[in-house]
Every structure is written in structure tokens, then in C-alpha cells.
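A.B. asks: Provided below for reference: sequence and predicted model.
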Amino acid sequence: MAGDPLTLHRPPAVTPLVDPFGRTIDYLRVSVTDRCDFRCLYCMAEDMTFLPKAEVLSLEEIDRLASAFVRRGTRKLRLTGGEPLVRRGIMDLVRSLSRHLDSGALDELTMTTNGSQLARFAGELKAAGVRRINVSLDTLDEAKFAHVTRWGRLPQVMEGIAAAAAAGLHVKINMVALAGINEDEIGDMLSWTAAAGHDLVLIETMPLGEVAEDRVDRYLPLSRVRRELERRLTLIDLPDSTGGPARYVRIAETGQRLGFITPLTHNFCESCNRVRLTVTGMLYMCLGQDDSADLRAVIRATSDEAALDAAMVEAIGRKPKGHDFVIDRRAARPALARHMSVTGG
């Protein structure tokens, strides 16, 4: 990438970012694009209007902001979208950010992807220091996959997952549990991931953005899913944490790890250590709140890292204790108007 962020004036090392509730913020999720080659029913409208280029952070700006968080104690950095691998030059950004892995300042650089471009990029991701990835995959049925993603092709994604595994990347499958669509496939997904050596994380649908589907009808409480699984499997609670919101169990019969992300039936706020940076440079201190800080305005106004530090500290000082997600049949609108693709998955 043109322009090395390391040449910017840097103040001496400062203390980590800590929110008003004493939680150290050491996990940053960055949306590198709002664009995607899929149009999943629960994530995007089919006729999405994407952001104009002027509003989107350049790769150099993303690097500068992410690096500022690393300097302030971020230990885990996740690149998201939209679909991050459709962003032109994305591997230049990944390779640049990997310098923080080499220095020891960053523990982990990861990515969430729909898998469509993995066959092309898996080897480069591993070479750049990425060790594990999350792949969004809600069904193993080809026709159903085409319905849920609208534009996706299952064979392309399965090829990408196989390429990732062959490259030595640890794969975690993210499956959004959708009533009436894939609730009868959770057992099949468990069997497939166990055989392939992948972890599985089940996710409740989140009320973000206007989409064609009615989330009330698609909402599947994972508390119910767990009860049904426990009728035939032994689930052992684990203390494992990857810095994210999932709570994990070990399935005694297969030895595999299964995660549950439950923003509605059991929120994960009390130990929240993460913030989200959108592709427009807005920092959201909570996925389920609209309060944000405009970091793009700061970095486009000055190269002074002290000003950026001050803006980050002020923003983290407004991080709330928890979110306000709710699925309500009486509500005509989602809990939040912005789409997940803009916020960063």
C-alpha cells in the first residue's frame, strides 16, 4: 500500500482503553467494505444501495485506525464486511497489518467471510499470518443455500472451505439458526463439521436493518435448540473464550466444540471487550446501540495521533453496559436501522 502508517508521528505508548465498567477493550472488528457478493435474507435487502467511494475509508486509513487500536492495547483484530475478500487490495491490508503479529503487539488477525473467494485467497491469508477464519454457512442444502443467500452457490463455498483447510487455516463455521429454514439441519451441520474437523457456532438472528424477511417468524431461540440437542447428545460447558461473544460446549460423543451466540435469549454484554469500526470510520461501542464516534473525521483532519487517541478515549468512555436487542411482533421496524454489513459482522 502507498504510504506507510509507521511514518506518522506517534506519541509514547499509553495505557490500554478501559470502558466505564472496567472492561479492557482489546478486540476490534473492522468492516473493510459494505459490499458483498451475496444478499443473505437476514443481512441485506436484495436491492442494497452501497456507499459512495468518498465515504469509504481507504486501505491506508483502515490501517492507521486499526494500528492506533493495537497501540492502545488491542490484541485481536477481525476483518469483516460485507464480504472482506471482495475489497480490492484486501491482501495488501492483511499483509500490512500482519506486522503487528510479527512485533508481538497483536495476538491474532482473523477474518469472517462467506467463503466465496476463499479458494483464491486461502494460501495468501495463511502466508500473511492469519491462522483461523470464520465462514458463514447456514445450510448444506444447495437449493436452500441459493434461497438464503439469493446470489450464492454452495459448491463455490465448499471449495473455498476445503482450500482453507488445505492451507492450514482453522475453520469455524457460523450458522445463523433460522426457524422454518434450517432448524432441521443443525444435526447434519454438527455431523459434517465434526467429520471435517471444524468448530461450529450457532447464532440467533439479530434485528439489524430493514430486510425483506420477517425476523419474528425466523427467530429461533438457541435455548430451545440446546434443549433439543441435549436429548441425544452430552453437552459439557467449557470456559473457552476466543474474545468473542460465543459460549462453548464440548460434545462428548464427538469431541467437537460447539458455540452459542445468544444476543436475545442470553445477552453477552457483561464481559464485552470489543468495539466495531465501520467502513465509513464510525466507531460503534456496542453492536446493539446507535451511539458512535466519527473517527474518519479525525484522521482526515490531522495526522496527529494524539488527537486520534483523545477521540478513541472519549468514545470508549461512552461504551454502554449492554445492548437493547429485542424481537417484538408489535414492532414494525428492526431494533436498529443500520445493516449488519455496514456495522461489520
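C.D. replies: Looks like it came in fine.
A.B. asks: rest of the way, CA atoms for contacts and neighbours
C.D. replies: Fine.
A.B. asks: On the three-state scheme, residue 283 is what?
C.D. replies: strand (DSSP: H, G, I helix; E, B strand; the rest coil).
A.B. asks: Quickly note the distance from it to residue 156.
C.D. replies: 33 Å (C-alpha to C-alpha, to the nearest Å).
A.B. asks: Repeat that for residue 28.
C.D. replies: Residue 28 sits 29 Å away from residue 156, going by C-alpha to C-alpha.
A.B. asks: Quick one: residues contacting residue 97.
C.D. replies: Contact partners of residue 97, counting by C-alpha atoms under 8 Å, 6 or more residues apart in numbering, are 63, 67, 109.
A.B. asks: Oh, that last question was meant for residue 142, not what I typed.
C.D. replies: Residue 142 neighbours (C-alpha under 8 Å, 6+ apart): 153, 154, 155.
A.B. asks: And for the second one, the neighbour number?
C.D. replies: Which is residue 154. Using other C-alpha atoms under 10 Å, residue 154 has 20 neighbouring residues.
A.B. asks: That one and residue 147 touch, don't they?
C.D. replies: No: counting by C-alpha atoms under 8 Å, residue 154 stays clear of residue 147, with 10.8 Å between them.
A.B. asks: ok, and here's another one to check against it:
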Amino acid sequence: MSIIKPLAPSAGKPALIDPFQRAITYLRVSVTDRCDFRCTYCMAEDMEFLPKRDLLTLEELDRLSTAFIERGVRRLRLTGGEPLVRRNVMSLIRSLSRHLRSGQLDELTLTTNGSQLQRFAGELADCGVRRINVSLDTLDPDKFAHITRRGELPAVLAGIDAALAAGLKIKLNAVALKNFNEGELPFMLRWAHERGMDMTVIETMPLGEIDEDRTDRYLPLTLVRKRLEERFTLVDIPYKTGGPARYVEVAETGGRLGFITPMTHNFCESCNRVRITCTGTLFMCLGQEDAADLRAAMRGSEGDEALHRAIDEAIGRKPKGHDFVIDRATKRPAVSRHMSVTGG
């Protein structure tokens, strides 16, 4: 597959190309590690979140994101935790939207659990956000309360309705979990497509210590697809959103279904993504521990020369791929940090 080089920025800074000649055009930025849910597969019930003083300010998040946009990043996704619980986060989104107006950024979007959408959907649309991902693993209120530990399904569904009414395109993200939602996925698929929403199913990933054994929940998407094909006609299509999902069209509904398979079939060969945590740590790969401290480089001087040098050095270490394993023998996560720290 040929790599499309990112557009040269007006500042004339070189594009970000990793050692395997992959252009880095997609940046995910976590604005907070905090979340108003405690999903069982994502974090422990009694999570200890970072002290607020350790987080980048909103101004620093803007500066850091802008530095990557100057180097050819075309898609920017805000994540968490839950990004919409960060205080004054809409001021950051409004500021970043200037890059949409200038044409340097193709897309500004976010991943959310939906709990705050009823409040913010209209403002997101006004800022130029055109589509969002909503994480939703079940449409059963009791199961939803169980897996999120504190979430309320009606509030999320009201948020989805508000987002659709505001003109936002929505993709549902559902983690496939054995003995939890595997029998519900066909219904969720129909429900999403009836509302004009795409859906993506995701394999659970071994990130961070949690309160359960992930091997009890792990459900390979090869099996999920096989079961879905007993009910639906799935046709592979070349559709891409910039992320790792591989898509099919569901003939019976006319909608799209994506599969994200970090365990059974990794998607590293075309990886164009890097992630920044809410503390300014750059992870070149979700499934590796190697990282770079961009906060120190940024706070070390008023200009961005040191920051760009640190970015270059880090991209030069981007690995070819990850090494995820879910291991019943050790019961240890492949990566010690929680997803809420890195950003989804």
C-alpha cells in the first residue's frame, strides 16, 4: 500500500515519517484520565487518578496539538478518560477548531461515553465537529449499570439522540465480551443502523490491572464475525476513517460494521497514529511502553524548537507493531498503564 504524504504545512516544517516510512497523520490526545464511569474491563473500581497539577493545561494541550498539526497531522481525536468531564474542555475544542477553518486539519473529533452529550452536542457541532465515537457495550439497562459500575443508560441514549439532532455522525464502539454482550451484538447492530449510525466491535485489550481476569471476557472477533454471518450478509469494503477498523457492509441493513482486532489480527502495518497522554507523554504505540516526555520539552522554553526535536526523536523510535497477549498463566496485562491514562 502506498503512503500518502501529508500536506506540507505553511510553516515549511518536515512531515513526520517513522522508520517504516509510515506518515503520521492521526493524533489522539487524552485531555484527562478521569471518567464518570468505571467500566470493568477498562479500570479498577477504586481508581487513583492523577493529581490535577500533573495534567497539561488546556493551553498546553492546544500548543502540543498545534505542533503536530504543523508537522502534517490531519486528524485530531480528543479522548480520555471521558474528555467531556474535563473542566472548560469546550474552550480547547473551540480553539482547536481554528485549524479546521484554516484547512490544516481535516477532522476534529472525540471519543466519549455519551454521558455528557446532551449538554455539549450542539456546541460540538458549532465548533466544526462532524462525527464522534460513542462507547456503548450494551443496551440492557441492568447490564449497563453493572459494566460501568455507575453509568445510567437513559442518559447516554438521550445524549446520542441530542448528538444526532445536532447533525453529528455517530459510530458506536462496542467491546466484545464473552458471556456478557456476545448474544446482544446482532440486536445492537440493527439498532445502530436503524438510526443511521455505524458500529464497530473491538477485542478487549490487556491494558492495566483490573478487578477481573481478562481471559474470562476475551472474545475473538473471528468468532464474532462467524456468528454474525449466520444472520447477516457481510461484504468487505475498502472504507476507512483513518483508524484501525476494517469495515464490512451489512446487506440486510445497508449500514457499516467495523472490526478492530488487536489480538487476532493486528493492524500495525498501516499505522499512522500516535497518542499523547494528559500529562504530555507521547506513546508511539498503544501496545508498547516506550514513550517520550513532551511536557518537559514544551515547558523548557517559550519557543517550540526543543519540542519539535523531541517529537522527531520519538517518531524515529516508533516500532513496527505491538505485542498484545492475554495470558491466563500470568494474568498480567501486556501493558501496565490503563487505557484511561493513554486515551482510547
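C.D. replies: All right, it came through fine. A quick note: this is a predicted structure, and the numbers were derived from the prediction, not measured.
A.B. asks: thinking again about what came up before, any chance of the contacts of residue 142 of the first structure in JSON lines with distance to residue 262 of the first structure and secondary structure as columns?
C.D. replies: Shown next, in JSON lines, are the contacts of residue 142 of the first structure (distance: C-alpha to C-alpha, whole Å; DSSP: H, G, I helix; E, B strand; the rest coil):
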{"residue": "153", "distance to residue 262 of the first structure": "28", "secondary structure": "coil"}
{"residue": "154", "distance to residue 262 of the first structure": "26", "secondary structure": "helix"}
{"residue": "155", "distance to residue 262 of the first structure": "29", "secondary structure": "helix"}
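A.B. asks: Spell out the residue ranges of the helices in the second structure.
C.D. replies: Here the second structure has its helices, by DSSP state H, at 58-69, 89-96, 98-102, 117-126, 141-148, 153-165, 185-194, 221-228, 294-299, 305-315, 339-342.
A.B. asks: Turn those into JSON lines, columns for distance to residue 75 of the second structure.
C.D. replies: As requested, the helices of the second structure are exported to JSON lines (distance: least, C-alpha to C-alpha, whole Å):
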{"stretch": "helix 58-69", "distance to residue 75 of the second structure": "9"}
{"stretch": "helix 89-96", "distance to residue 75 of the second structure": "12"}
{"stretch": "helix 98-102", "distance to residue 75 of the second structure": "10"}
{"stretch": "helix 117-126", "distance to residue 75 of the second structure": "16"}
{"stretch": "helix 141-148", "distance to residue 75 of the second structure": "29"}
{"stretch": "helix 153-165", "distance to residue 75 of the second structure": "20"}
{"stretch": "helix 185-194", "distance to residue 75 of the second structure": "24"}
{"stretch": "helix 221-228", "distance to residue 75 of the second structure": "27"}
{"stretch": "helix 294-299", "distance to residue 75 of the second structure": "20"}
{"stretch": "helix 305-315", "distance to residue 75 of the second structure": "17"}
{"stretch": "helix 339-342", "distance to residue 75 of the second structure": "17"}
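A.B. asks: Out of those helices, which gets nearest to residue 264 of the second structure?
C.D. replies: Evaluated over the helices of the second structure, closeness to residue 264 of the second structure peaks at helix 221-228, with 7.4 Å, by C-alpha to C-alpha.
A.B. asks: now the residue lying closest to residue 20 of the second structure once chain neighbours are set aside: how far from residue 284 of the second structure?
C.D. replies: Once flanking residues are discounted, residue 20 of the second structure sits nearest to residue 320: 7.0 Å by C-alpha to C-alpha, 6 or more residues apart in numbering. Note on residue 320 of the second structure: its distance to residue 284 of the second structure, by C-alpha to C-alpha, is 10 Å.
A.B. asks: Looking at those two now, which is surrounded by more residues?
C.D. replies: residue 284 (26 against 15).
A.B. asks: which residues touch that one?
C.D. replies: Going by C-alpha under 8 Å, 6+ apart, residue 284 of the second structure touches 273, 274, 275, 290, 291, 314, 315, 317, 318, 319.
A.B. asks: If you drop the residues flanking it in sequence, what lies closest to residue 249 of the second structure?
C.D. replies: Nearest residue to residue 249 of the second structure, sequence neighbours excluded (C-alpha to C-alpha, 6+ apart): residue 256, at 4.6 Å.
A.B. asks: Hmm, the one you found is touching residue 199, no?
C.D. replies: Yes: with contact defined as C-alpha under 8 Å, residue 256 of the second structure reaches residue 199; the gap is 6.6 Å.
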